[in-house]
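> The following comprises the amino acid sequence and a computationally predicted model.
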Amino acid sequence: MGTMRPLKVRNHFHQAKWDEELIFELHKPGEVGVAVAPVEKGITEKVKGVAALPPSMVRTKAPGLPEVGQMRVLKHFLRLSQQTLGADFTVDIGQGTCTMKYSPKINDVLASSPKMARLHPLQDGRTVQGLLQVMHELDLYLREISGMDAFSMQPASGSAAILGMVSMIQAYHASRGEAETRDEIITTIFSHPSDAAAAAVKGYKVITLMQGEDGLPTVEDLKKVVGPRTAGLLITNPEDTGIFNPQIREFTRLVHEAGGLCGYDQANLNGIMAITRAREAGFDMCFFNLHKTFSTPHGCGGPAGGALGVVQHLRDFLPRPLVVKENGVYRLDSDLKHSIGKLRAFCGTAQVQLRAYTWIRALGAEGLKEAAEIAVLNNNYLLKKITRIKGASAPYAVGRRRIEQVRYSWEQLHRDTGVTTEEIAVRMADFGMHLWSSHHPFIVPQPFTIEPTESYSREELDEYVGVLEQISKEAYTEPETVKTAPHRSVCHHIHHDDFDDPRRWAITWRLYQRKHSARP
């Protein structure tokens, strides 16, 4: 056996921290960022400007926007940028099930090119044949990856795609006269919360199957709840524990026998991409997160794309329009008899689709499979390392390998030291890294979820484990260091009372001013 390599820990990291005001607080009357030249007289006479607008559309006063000089704006946003961390700065594997991975910069260049930026969604289809070709061929690639027969790229996110799946389930049963009687959706506790939430939004009774000792729901539990009131099954596999359900084909068979449809939440595709497919598992529909698995950076709620696919007999239920190719020409097809309508405007986020298209084209079939295999290898390497750290564990399926992520627990460390997973997460920021406590309620006590993806090297994974080891040692020897963190980061402790009290919420500047001035 060779000697163990020392783990590198960035003890000397110290993040910039600016006492930066809001952009509205930087307002100085009369300051401007750009001096706009006066409009030529001939243009004014031709266009007539504001005079051409109906009176109801003319403002009575200017909008309350901040007046800020260009140099001040530059400093403001550069300072804010120094107070962030992300995949381009650090080993960003602590966001758990969100699949943070490296996005090739060439894809960003293509997505922001003038050829893309100057397009308009209302252009005549004959003038955007290239983009329609990208959308159509991306559809074909995703069909190969999933086994589905048609895809809509319209959903704005994975959650929107889940809402789309539930809407199609409802529309399908309505077309058969069974919408009133089939009023139950089945899901599992470690499937994504959006599966249950979308079903509830559409008025379904949600039946949640709990985990057994191996972390998975059982076929016997499913048999107890499936029946004539079952509209469908929404399930994530592998679930957010990283455990793959080997009985998934039996789950879909039982739901189909009861007359329900099966929707596959494939937000955790990254470890099974080009290895297993939704069709062979018996699913009627599935979705992919283009912003997680297929190159677009995941963050801040966007940009995003939830590619929603179905088998042939459900094609007419998809959101419209779809991109089709006829006689060598691409066009938008809105002739879908049972379509659930729009989930968002137009055909989805074109830039996200272009990134996904180029990522798939660059890797090819073998490259996609290799990416999944490396993601699984990285994950199980970390599983071995992290479960050796004092106070850390990986509940359920003990001794078994996982797929692309693991829901770990600091339960023993918390019992021994009183340090919580939230406090460890804040302390991680002192090393320029991130850890997500993940998913209330704490079905796994004191949880943290890590998903290394295929993007990170062994050296980077060792660096991340080294930080976890150091914080564990601190928790056992000097817990106040962890409890009083951060010490070298811009992060701060969040006052949860503000989140729990709607009277304190302020999502606009005017609302902030009104509520702030009313405080004692």
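Perfect, thanks for sending it.
> For the rest of this, base every contact and every neighbour count on C-alpha atoms.
Will do.
> Show me the longest strand that occurs in the chain.
strand 230-236 (DSSP state E).
> Now find how far off-centre that one is within its chain.
Distance of strand 230-236 from the chain centroid (Cα atoms, centre = their mean, to the nearest Å) equals 21 Å.
> The following helix or strand past it - contacts with which helices or strands?
Later in the chain than strand 230-236, the nearest helix or strand by DSSP states H and E is helix 248-257. In terms of contacts (3 or more Cα pairs under 8 Å, 6 or more residues apart in numbering; DSSP states H and E), helix 248-257 is packed against helix 219-225, strand 230-236, strand 261-265.
> Give me the distance from helix 248-257 to the chain's centre.
27 Å.
> between that helix and strand 230-236, how many degrees?
Comparing the axes of helix 248-257 and strand 230-236 via axes from the mean of the first three to the mean of the last three Cα atoms, to 10 degrees yields an angle of 160 degrees.
> Next, the buried residues of helix 248-257.
I248, F251, T252, R253, L254, V255, H256 (16 or more other Cα atoms under 10 Å).
> And stretch 35-43, by the same measure?
Applying 16+ other Cα under 10 Å to stretch 35-43 flags no residue as buried.
> before we move on, the earlier item: can you redo the helices and strands packed on helix 248-257 as JSON lines with distance to K337 and mean neighbour count?
JSON lines is the format used below for those (distance: least, Cα to Cα, whole Å; neighbours: other Cα atoms under 10 Å):
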{"stretch": "helix 219-225", "distance to K337": "32", "mean neighbour count": "13"}
{"stretch": "strand 230-236", "distance to K337": "21", "mean neighbour count": "26"}
{"stretch": "strand 261-265", "distance to K337": "19", "mean neighbour count": "27"}
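> possible to save the ones you listed as CSV with distance to Q513?
CSV is the format used below for these (distance: least, Cα to Cα, whole Å):
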stretch, distance to Q513
helix 219-225, 51
strand 230-236, 43
strand 261-265, 42
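> And these: which comes nearest G164?
strand 261-265 (10.2 Å; Cα to Cα).
> ok, then the element right after the host helix or strand of A200?
Element membership of A200, judged by DSSP H and E, is helix 193-201. Downstream of helix 193-201, the next assigned helix or strand under DSSP H and E is strand 205-209.
> ok, structure two:
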Amino acid sequence: MNTEVFASRHIGITERDLESMFETVGVENLEQLILETIPDDIRLKQPLQIPQGISEHEFLTHIQNLSEKNKVFKSYIGLGYHESLIPSVIKRNILENPGWYTAYTPYQAEIAQGRLEALLNFQTMVCDLTGMELANASLLDESTAAAEAMTMLFDIRSRQQKKEGVLKFFVSEEVLPQTVSLLQTRSTPLGIELVVGNHEEFAFLDNFYGALLQYPGKHGQVHDYAEFVQKAKENDIKVAVAADILSLVMLTAPGEWGVDVVVGTTQRFGIPLGYGGPHAAFFATKREYKRSIPGRIIGVTKDTDGNPALRMALQTREQHIKRDKATSNICTAQVLLAVMAGMYAVYHGPKGLGYIANKIHNQAKVLSNGFKNIGLQQLNTSFFDTIKVKIADTQKLKGVAEGKGINFNYIDSETISIALNEATNKTDIESILNCFGETEISIQEEVANVISSSLKRQTPFLEQEVFNSYHSETELMRYIKKLERKDLALNHSMISLGSCTMKLNAASEMLPLSWANWGNIHPFVPLNQAEGYQEVLKELEEQLNVITGFAATSLQPNSGAQGEYAGLMTIRAYHEANGEGHRNICIIPASAHGTNPASAVMAGMKVVVTKTDEKGNIDVADLEEKVHLHSEHLAALMVTYPSTHGVFESSIKHITQLVHENGGQVYMDGANMNAQVGLTNPATIGADVCHLNLHKTFAIPHGGGGPGVGPICVAAQLKPFLPTNPVVETGGEKAITAISAAPWGSALACLISYGYIKMLGAEGLTDATRIAILNANYIKDKLKGKFDVLYSGEKGRAAHEMIIDCRPFKANGIEVTDIAKRLMDYGFHAPTVSFPVAGTIMIEPTESESLAELNKFCDAMLSIREEIDEASDEDQDNVLKNAPHTLEMVTNDRWDYPYSRKKAAFPLPFVSENKFWPTIRRTDEAFGDRNLICTCTPIEAYVEA
């Protein structure tokens, strides 16, 4: 075995495994299986034009050399991004810990109680600091969170406003430029009219439904918005505030003014700058809007035994239920980053946060006074951490400052702003003032108060026990470990989630995320300070172009849903540029991901759904009928390939050609790209644009539900419309406005996919796809005769995933949920449940699992099949209905069940070797929705509820 070949470490199947697997699947070799799985007319005839893979050692040396091309200056640019100090205990035990970064979204609450508690802490922190009643468990970035606020307030306009067609939304000129750009992107297709102006001159007319304010303003001025909010309420105008969360330690919480929404980013709470992301945004609102808030809410409920339990609440808002009626396409979060930010608050507590905020504020006052002493005018009358200075020549200053390794925010030819941060010290203050030609600086420590009493925070915060208990490293380390032990992640066993591709996130891909030369780069630095990043991002774009067969890539979308939206917005811009802006029909198969129709509606399109046939394929006759019916207005077809049903549809080229002949463009959802890489590609099937889930196919870890990256790859005709950014120009010559806050989205996470492709190389990438397909078909055939696979290709093959039909087991009183919960007792996370077909499970083993792990999973499924046969509809007291079985149940003195403790907890021999104990029994979701508790409320509240 060549120990330097990364593919042998990433791919779990060895050469010696293949013969027995081929026998099970009924093929002579891999090539035969691929020929029977992928239609010949879309097979690539040439290998990927990507260099051969390099070893892990070579990659780490290479990425270290690239990091040294980045210049880590002291950046005081601000604009929503500030250097933050990551406590080492959090970096080592969460960011660098696969127990946290390889976990899946907590849909199976019983094996996710640790993550859920960490997210409940995050929500509590946000509610306390913002003064709001309800917060979600994070969004993507501040700007997209502000856009979600604009659209939520649009959706909940009063009946009278809807009747009168009130469409105007006011945006203060104090709002961050990237946010304004993103609001322009989101508002246009929905018909919302943005009005940007001075909030002090706003007339509160009755044709406005909402407003957005920035607190503090983009250049640091702290405004008292209480009067504005009061006047807005009197005129039925709802108000959102984008707030700096660290400033809220010292400033009045916006909730105390009666605002409707508060958004922002928690990047300042121990998250690296990372050239723009990933960072966890927050969204807080009033309890009355709980059915409208975008994203996920973690709520408290109880389990079967009445014990407190956590789970994701109000899931009826999810897009797979509302589809084209959804008001947001958000289906993910930034869970890993939210966990880190929440843990930062746990570690520092209210007194520690107070110390940090006061230190930064006092340094800003000292700096302001320093400018006064050298004769320069400081323009902000009230500020937290950012001052605004009038100078003679910003261009001259820029040269001097950059020569000293310092970045300021250059507002215009005579004005700069300087935003201080947690890492700033007295020496830094002296260095800043030295940029202005002064060599002997007298710094006055005691400076007059610059925050008025009406704006000073009077309300206590973070009084809950969790924020006042873990302030030593020993205690926090143990608390983090306690939560980690409650969660099943990839470091314990295979997570075979169909469509979600839970593959190995290699340590060598992850290590650079902790390095300062990657972490400490502000997204708005001059490009010559980010040459390492630029090289990585440019090469990653080129690699993805080759893999997809397309002409260009934008890495800006920072989730799969954002990628969907970005792809559709480029199609929209393309039609408008061709004088065909009337094209607004988007055809979507009934089997599509729920985010597809939600994204189409957000892009201003009308959704037309096509049927699927009995084999799970697109009903071509129905599609043809609808394409011809809407040909004059056809904008796009959204198609997932291979299909959401796990099949390579042979009619795909006919379908895409049909759409093109009728004036539409084809958008391919890249969720199932793991079955394409190196064997076929979106361009070959006839698509024009696709998004890729880098957190699926390209090995960015799921992190418990985020971060994700959802870049779009486009054909040549769509290249001019790729998105830009108002601060650092990106995209095409006819670029649409921003899709996310940062120019290259979650750039830090892109290092992972860059490493994945670099180390696997052309051959390794293609082998990974082949083995993913082999593993899926192996499981399919191992379970044959015991579980029916709902759909398969024309030659009986699955793609990289398959749907198993569990509906027949209802005759025994067994639901698909019972199987999902019982798998926990065997040490496995359930596959995808009831998507895309209710009453089924969708299994995807990925290429990184070993044959031994595949066999354990199959043994567990076959054992569960025997348990199903033992069950009856009349007697529901069985091992499946009572699953999962907790340690407390099994060790209790009482055992009233008609089966043994061994059968409950150790149903197969391999389980005892590595037993995972769910910490709660099944959650009562209905109870939780009726009694929504989404903060760390005292235990008495649960009892009262």
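Okay, I see it. The model shown is predicted, which means the values in this text are computed figures rather than measured ones.
> returning to that earlier point: now the helix holding A200 of the first structure: which residue numbers in the second structure?
Counting by TM-score structural alignment, helix 193-201 of the first structure falls onto residues 594-602 of the second structure.
> What is the distance between the matching stretch and the centre of its chain?
17 Å.
> List the buried residues of it.
G594, T595, N596, P597, A598, S599, A600, V601, M602.
> Which of those sits closest to G264 of the second structure?
Closest to G264 of the second structure, out of all of those and judged by Cα to Cα, is M602, at 21.7 Å.
> Return the mean post-superposition distance for the strand or helix carrying I186 of the first structure against the second structure.
I186 of the first structure is located in strand 184-188, with elements delineated by DSSP H and E. For strand 184-188 of the first structure, the mean deviation from the second structure after alignment is 1.0 Å (mean Cα distance after the TM-score superposition for the first structure).
> Surely R315 of the first structure forms part of a strand?
No: looking at R315 of the first structure with DSSP: H, G, I helix; E, B strand; the rest coil, it is helix, so not inside a strand.
> how about it, what's its partner in the second structure?
Looks like R315 of the first structure aligns to K719 there (TM-score structural alignment).
> Let me know the distance separating P447 of the first structure from T84 of the first structure.
Here the criterion is Cα to Cα, to the nearest Å. By it, P447 of the first structure lies 24 Å from T84 of the first structure.
> Which one's more surrounded, the two?
P447 (25 against 15; other Cα atoms under 10 Å).
> Count the neighbours of the nearest residue to E729 of the second structure once chain neighbours are set aside for me.
Using Cα to Cα, 6 or more residues apart in numbering and skipping the chain neighbours, the partner closest in space to E729 of the second structure is P743 (7.4 Å). By other Cα under 10 Å, 27 other residues sit near P743 of the second structure.
> how would you label the residue mapped onto P743 of the second structure from the first structure: helix, strand or coil?
Under the alignment (TM-score structural alignment), P743 of the second structure pairs with F346 of the first structure. On the three-state scheme (three-state DSSP), F346 of the first structure is labelled coil.
> wait, isn't F346 of the first structure in contact with Q154?
Yes: the criterion here is Cα atoms under 8 Å, and F346 of the first structure meets it with Q154 at 7.1 Å.
> If you count neighbours, what's buried in stretch 495-507 of the first structure?
Buried-residue list, stretch 495-507 of the first structure, by 16+ other Cα under 10 Å: empty.
> so how far is that stretch from its chain's centroid?
Worked out by Cα atoms, centre = their mean, stretch 495-507 of the first structure lies 24 Å from the chain centre.
> how close does A425 of the first structure get to F190 of the first structure?
From A425 of the first structure to F190 of the first structure the distance is 22 Å (Cα to Cα).
> quick check: angle from the helix holding A200 of the first structure to strand 205-209?
150 degrees.
> equivalent range in the first structure for stretch 313-330 of the second structure?
Following TM-score structural alignment, the aligned partner range for stretch 313-330 of the second structure in the first structure is empty.
> Then stretch 160-176 of the second structure?
Taking TM-score structural alignment, stretch 160-176 of the second structure hits no residues over in the first structure.
> so who does the spatially most central residue of the first structure touch?
Geometric centre of the first structure, nearest residue: C98, 5.2 Å, by Cα atoms, centre = their mean. Contacts for C98 of the first structure were tallied using Cα atoms under 8 Å, 6 or more residues apart in numbering; they are K292, H298.
> Quick check: which element contains K359 of the second structure?
helix 335-373.
> Please say which position in the second structure Q83 of the first structure maps to.
By TM-score structural alignment, Q83 of the first structure lines up with K486.
> ok, that match to T179 of the second structure distance?
K486 of the second structure is 38 Å from T179 of the second structure, by Cα to Cα.
> still on that earlier bit, neighbour count winner among A425 and F190 of the first structure?
Counted by other Cα under 10 Å, A425 of the first structure and F190 do not tie: F190 has more neighbours, with 25 against 22.
> pretty sure that one is in contact with E239, am I right?
Yes: under the criterion of Cα under 8 Å, F190 of the first structure makes contact with E239 at 5.5 Å.
> The helices and strands packed on helix 248-257 of the first structure: which one's closest to P66 of the first structure?
strand 261-265 (42.8 Å).
> Report the aligned residue range of the second structure for that closest one.
Strand 261-265 of the first structure maps onto residues 665-669 of the second structure, going by TM-score structural alignment.
> After superposing, tell me the mean distance of that stretch to the first structure.
Averaged out, stretch 665-669 of the second structure is 0.8 Å away (mean Cα distance after the TM-score superposition for the first structure).
> now that stretch, how far from the centre of its chain.
Average the C-alpha atoms of stretch 665-669 of the second structure, do the same for its chain, and the two points are 22 Å apart (Cα atoms, centre = their mean).
> For the alignment partner in the first structure of Y778 of the second structure, grab the count of nearby residues.
Matched to the first structure by TM-score structural alignment, Y778 of the second structure sits across from Y381. Burial of Y381 of the first structure is recorded as 16 neighbouring residues (other Cα under 10 Å).
> likewise the one 3 residues further on?
K384 of the first structure has 13 neighbours, counted by other Cα under 10 Å.
> Is it in a helix, a strand, or coil?
K384 of the first structure is classified as helix under three-state DSSP.
> Repeat that for R279 of the first structure.
coil.
> Would you mind finding the match for it in the second structure?
In the second structure, R279 of the first structure lands on A683 (TM-score structural alignment).
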